[in-house]
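Student: My questions concern the predicted model and sequence given below.
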Amino acid sequence: MNDAVGHAVPQTDLTEMTACPQCDWLHVIGDVPDGMRARCVRCQTVLLAPRRDAAVTIVALAAAALVLMIVAISFPFLNIAASGLSSSASVLDAAMSFALASGRMAPLSVIVAALIIVLPVARLAGLIYALGPLAVGNKARPYAAFVFRLSMRLRPWAMAEIFIIGVAVALVKVASLATVGFGPAFWAFVGLVILVAAKDMVLCERSMWRALEQAR
């Protein structure tokens, strides 16, 4: 992929400037062709990386991830067998078990459900709402900019991938005590993490902001 270096301009209209997220150096970035990247002149951080049909790809990946999330919360996540007894549990069962075990654990169940289910779903749905019309060449929906901004701010708090890592670590300890089998929801979560990672690689926030401005 070719690179285009952003130009640092000492004096210009602030509304036309882009600050580097790493070093805060101000740039004025013109039109960057698809497949190229505008980099900071000071630290070489990528400032803009437009891709052809990026909105189509992002919406498609977000929709597929949303379907996998529905599968992940609807089917058994793990099957555990020990001493002739077996049990299976879904992600919702795991979250609810904290609330049912003790009233003091109810806040923990809410946090777990929010971080691994509610916030990821809200972020995916927000991206589909905000970028869906752009993917088919229509004007942006009302409040699309607000929804897109909210979706981007939810990014650090949507922790489905952290949940999978935590499960993997826990299984190392449980494997010596019981036989553990992976349910459909586990593989759905793995697929979800892969799709979200692919979506984040394609998504250039500044490019999407420009596209939203042009689609008003």
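Tutor: That came through, no problem.

Student: From now on I want contacts and neighbour counts done on CA atoms only, so please keep to that.
Tutor: OK.

Student: Please give me every residue in contact with A4.
Tutor: The contact partners of A4, by CA atoms under 8 Å, 6 or more residues apart in numbering, come to 32, 36-39.

Student: and if we set it to 6 Å?
Tutor: A4 makes contact with 37-38, according to CA atoms under 6 Å, 6 or more residues apart in numbering.

Student: Put this next to the first one:
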Amino acid sequence: MPKAAAPGDMIACPECDALLRAVPLGPTERARCPRCGSLLVSPRVRSFLQVVALAFTALILMMAAVFFPFLGIAAHGLSHESSVIEVALAFSDGWLAPLSVAVLAVIVGLPMLRFCAIIYVLWPLANGRPAWPKARAAFRLAEGLTPWSMAEIFIVGTAVALVKIGGLATISIGPAFWAFCGLVIVTTLKNAFMSRWSIWAALERS
């Protein structure tokens, strides 16, 4: 009779919830779900260091995106430039103050917290050292914040708004807009390089 697998040796497909036995993979091997074909595990050589570098890059781009001018609008001889932080603080008076806090949280605060948590978890592992204290809790926090980090959605909403007001005023795009676009690209690359199963396995070994 085959021996039952330990819970730590199992992996669940994020698409179809199939529960599968995890097996060690080589640096160039990938594991896919036999039911739906979704990619489950994709180890990469030096992936931890690459993810840390991309997370640092994302933090720098986020700070630039917050404080540099985002958009400029000119109409009828009047013009105005504003940054993301200025737009959020415009709602900081009266009963709209919670809206200001929510905007800053989902666009700036939560993504930066997630990047910091990922750096905290992977920095010692990328350098061949034991994980720092509370690394598992930090990575669990980073994973839990993923659906609430809406910097990418903010860019999509801004693009839609630009199309709608483009005929009413002259719009100039500031450096913060391009910083946000770069942030979306860097975040996508980070997600492509990051193998969650490999990180959990490294934390278990550590």
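Tutor: The structure has been received and is ready for your questions. Please read these numbers as outputs of a predicted model, since none were measured by experiment.

Student: What ranges does the second structure have for its helices?
Tutor: 47-67, 84-89, 97-104, 110-126, 135-145, 151-165, 175-193, 196-205 (DSSP state H).

Student: can you tell me which of those helices comes nearest to D9 of the second structure?
Tutor: helix 196-205 (9.7 Å; CA to CA).

Student: In CSV: the helices of the second structure, plus distance to P2 of the second structure and mean neighbour count.
Tutor: Output for the helices of the second structure, formatted as CSV (distance: least, CA to CA, whole Å; neighbours: other CA atoms under 10 Å):
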stretch, distance to P2 of the second structure, mean neighbour count
helix 47-67, 34, 20
helix 84-89, 58, 17
helix 97-104, 52, 16
helix 110-126, 34, 21
helix 135-145, 31, 16
helix 151-165, 47, 13
helix 175-193, 35, 18
helix 196-205, 24, 15
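
Student: Spatially nearest residue to V51 of the second structure, not counting backbone neighbours?
Tutor: Distance criterion CA to CA, 6 or more residues apart in numbering; nearest residue to V51 of the second structure, sequence neighbours excluded, is K190 at 5.4 Å.

Student: In the first structure, what sits opposite that neighbour in the alignment?
Tutor: Matched to the first structure by TM-score structural alignment, K190 of the second structure sits across from K199.

Student: ok, now how distant is that match from A62 of the first structure?
Tutor: 7 Å (CA to CA, to the nearest Å).

Student: ok, the residue nearest to L100 of the first structure when sequence neighbours are not counted to A82 of the first structure distance?
Tutor: Nearest non-adjacent residue to L100 of the first structure, counting by CA to CA, 6+ apart: A106, 7.5 Å away. Here the criterion is CA to CA. By it, A106 of the first structure lies 28 Å from A82 of the first structure.

Student: out of the helices of the second structure, nearest to I11 of the second structure?
Tutor: helix 196-205 (8.2 Å).

Student: and the angle for that closest one with helix 110-126?
Tutor: 50 degrees (axes from the mean of the first three to the mean of the last three CA atoms, to 10 degrees).

Student: Quick one: distance of helix 196-205 of the second structure to the chain centre.
Tutor: Computed by CA atoms, centre = their mean, to the nearest Å, the chain-centroid distance of helix 196-205 of the second structure equals 19 Å.

Student: Which position in the second structure pairs with the residue nearest to L100 of the first structure?
Tutor: Aligned partner of A106 of the first structure by TM-score structural alignment: A97.

Student: just G166 of the first structure next, same as before
Tutor: Checking TM-score structural alignment: G166 of the first structure goes with G157.

Student: likewise A211 of the first structure?
Tutor: So A211 of the first structure corresponds to A202, using TM-score structural alignment.

Student: Need the nearest residue in space to its match, chain neighbours excluded.
Tutor: Per CA to CA, 6+ apart, closest to A202 of the second structure is L125, 7.4 Å.
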